[in-house]
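Asker: no letters, just coordinates:
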């Protein structure tokens, strides 16, 4: 069975104690471990597969905390480094009353951005599922590290997944950001994109045309996530699968997309990457359920449910339908 390798940022999310307030009005925050690729690795472990994380944090108190958190979650940290050249990245999150987020980042540079290509251990990339996001594709050494990792994974029989996970506030030049994302799209076998990111990434307003434009290079599969409306899986052939979302009381949407794609990749790994309709539909249903559960708690990584949480949730939902 393949293993999951994720690469990119591992950071502190500071979540406000009050929702619906501007950042300047918030009186306090709680720190949570975060960073989309790291969250995805945790979601993989919580779905029963082996996960490895490649990245770097500062040699500081926040970095020590994050290393401990990732190890406690069961993710292999053999390729997680600590640097004294820059601090650990921080993100301050504001929450609307509906649990939707906005971010202010403290980095540029942060330790994660200074990860060099020569720190990438290629042996771990053999026959893996490799997942990455766009936050770490900035003009720092970590971009070249990503290229090396992807090329190595491809040459060694790997499967590559890309979730752009847009963070426009990190880029002064949004056109440059779009160009970078578009240059990495063809390198992936699978793309996961939210419906509100689609037009920016493709430059096409019509959804059908935008999705068709994504099937370039190695791309074989595209997942469009739609929040409370569920998700749609598209095959290169044009066929697609729609799976509805689960209704929950949303507290904080941080990490929901990461829980979704991490769970989906884990389920596909367990099926030996069998992208038949039945396996894809089952994986999407489980991923939707875990994403929904993630939104019922604060924080990203810490709110991702395990298998017991998922089974309890499914049982409760089945009971409600029968009543």
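Answerer: Looks like it came in fine. Bear in mind that the values here come from a model prediction, so they are computed numbers and not experimental data. Residues are numbered from 1 along each chain as shown.

Asker: from here on, contacts and neighbour counts on C-alpha atoms
Answerer: Noted.

Asker: can you give me the strands for the stretch 151-300 of the chain?
Answerer: Along the stretch 151-300 of the chain, counting by DSSP state E, counting those that start in this stretch, strands occupy 159-163, 190-194, 221-225, 231-235, 240-243.

Asker: so for residue 12, which of those strands sits nearest?
Answerer: strand 159-163 (20.0 Å; Cα to Cα).

Asker: how distant is the closest one from the center of its chain?
Answerer: Between the centre of strand 159-163 and the centre of its host chain there is 10 Å, according to Cα atoms, centre = their mean, to the nearest Å.

Asker: got the angle for it vs strand 190-194?
Answerer: If you take axes from the mean of the first three to the mean of the last three Cα atoms, to 10 degrees, strand 159-163 sits at 10 degrees to strand 190-194.

Asker: and residue 3, how many neighbours?
Answerer: 22 (other Cα atoms under 10 Å).

Asker: shouldn't it be in contact with residue 124?
Answerer: No - Residue 3 is beyond contact range of residue 124, at 9.1 Å (criterion: Cα atoms under 8 Å).

Asker: included below, for side-by-side comparison, is a second structure:
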């Protein structure tokens, strides 16, 4: 099984206690630990894998809560740096009736953006797979920390996974976001793209038209294309597999994409094969497992608390297979 490392933001999500309201109209929120890289590490460990998170948190109550939550989820927190000079980031979320989200971030004094590569010891660089997103690529020193860690991992032939996970409201200019995503795409072996991100990142309207864009990067071996309730597709340079969506009652999609990535990497790691040795059955199995994990998580509020266990995913999959006989 691969040892996973994620790098980037960890924050507090304030999730509304009621759906279908604009953020300005929400009265009650529930505090939950979040942030895409933290979610991926938590979900991976929740399934039984070994995962660590590299980030920087404020030495405050919110940072304490995040560390406590990750530790309870069996995530290695030894590479989380704490500071008294900056704050743990916050995000307020509103949910529409269909479970889609709007965000309001409080990150101007965010600690994670201040993490420097020199603050990482050698144990932080011990992993098999490195996963990152775009939120923490806003500025240095965190952006440069990403670059140096990724380049060190590349020299050691570690697997690199990139989920842009676009959050437009965090960037003063959309062009700056696009430039940073495109600057880091060449590092990735696995790229995960949501259907509502495709056009912005690639400049193409369909995944078929966008594939030459992604595979023009020499390290890119696999593109994961997620379509929400419509399922997901996986492309390599020679193969294409797809799975349909799962019919579940969606309450909150927060963290579902992160869960998808974690579950996909977990399933691939179980196979103990290099990417180019995976056959079509291996790929479809991993894609279906990830899609099921993400769908089941969307039935509950929040991200980490909503992630299903390995047993729950397998039971749902068996039930679904039996119903299709």
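Answerer: Happy to help now that I have it. Being a predicted model, the structure only gives us computed values, none of them experimental.

Asker: got a TM-score for the pair?
Answerer: The TM-score (TM-score structural alignment, normalised by the length of the first structure) is 0.96; 321 aligned residues with a Cα RMSD of 1.4 Å.

Asker: re earlier: pick the most deeply packed of the strands of the stretch 151-300 of the first structure.
Answerer: Highest mean neighbour count of the strands of the stretch 151-300 of the first structure: strand 159-163, a mean of 24 (counted as mean count of other Cα atoms under 10 Å).

Asker: which residues sit against that one?
Answerer: For strand 159-163 of the first structure, contacts defined as Cα atoms under 8 Å, 6 or more residues apart in numbering pick out 127-134, 150, 153-154, 185, 187-193.

Asker: and for stretch 235-253 of the second structure?
Answerer: 95, 98-101, 215, 221-224, 228-234, 280, 283-284, 287-288, 291-292, 295-303.

Asker: what sits against the residue nearest in space to the middle of the first structure?
Answerer: By Cα atoms, centre = their mean, the first structure has its centre lying nearest to residue 258, at 3.5 Å. Residues in contact with residue 258 of the first structure (Cα under 8 Å, 6+ apart) are 36, 37, 39, 40, 43, 291.

Asker: alignment lookup: the fourth one to the second structure.
Answerer: For residue 40 of the first structure, the aligned position in the second structure is residue 40, judged by TM-score structural alignment.

Asker: how near is that match to residue 66 of the second structure?
Answerer: As judged by Cα to Cα, to the nearest Å, residue 40 of the second structure and residue 66 of the second structure stand 14 Å apart.

Asker: ok, those two, which is more surrounded?
Answerer: residue 40 (33 against 22).

Asker: kindly list the longest strand within the second structure.
Answerer: strand 50-58 (DSSP state E).

Asker: what segments of the stretch 101-250 of the second structure are helices?
Answerer: 142-155, 174-184, 198-202, 207-215 (DSSP state H, counting those that start in this stretch).

Asker: what's the burial count for residue 107 of the second structure?
Answerer: Around residue 107 of the second structure there are 17 residues (other Cα under 10 Å).

Asker: thought it was touching residue 114?
Answerer: No - applying Cα under 8 Å, one finds residue 107 of the second structure not in contact with residue 114, separated by 11.2 Å.

Asker: ok so, going back, which strands and helices sit next to the helix or strand encompassing the match of residue 40 of the first structure?
Answerer: Per DSSP states H and E: residue 40 of the second structure is located in helix 36-46. With contacts defined as 3 or more Cα pairs under 8 Å, 6 or more residues apart in numbering; DSSP states H and E, helix 36-46 of the second structure has these neighbours: strand 3-7, strand 50-58, helix 256-270.

Asker: now render these as TSV, adding distance to residue 170 of the second structure.
Answerer: Output for these, formatted as TSV (distance: least, Cα to Cα, whole Å):
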stretch	distance to residue 170 of the second structure
strand 3-7	18
strand 50-58	18
helix 256-270	18
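
Asker: so which of those comes closest to residue 22 of the second structure?
Answerer: Relative to residue 22 of the second structure, the nearest member of those by Cα to Cα is helix 256-270, separated by 20.9 Å.

Asker: how big's the offset between that closest one and the first structure?
Answerer: Its matched residues in the first structure lie on average 0.7 Å from helix 256-270 of the second structure after superposition (mean Cα distance after the TM-score superposition for the first structure).

Asker: touching, residue 40 of the first structure and residue 256? I think so.
Answerer: No - using Cα under 8 Å, residue 40 of the first structure is not in contact with residue 256, being 9.9 Å away.

Asker: grab the longest helix from the second structure for me.
Answerer: The helix that spans the most residues within the second structure, counting by DSSP state H, is helix 280-297.
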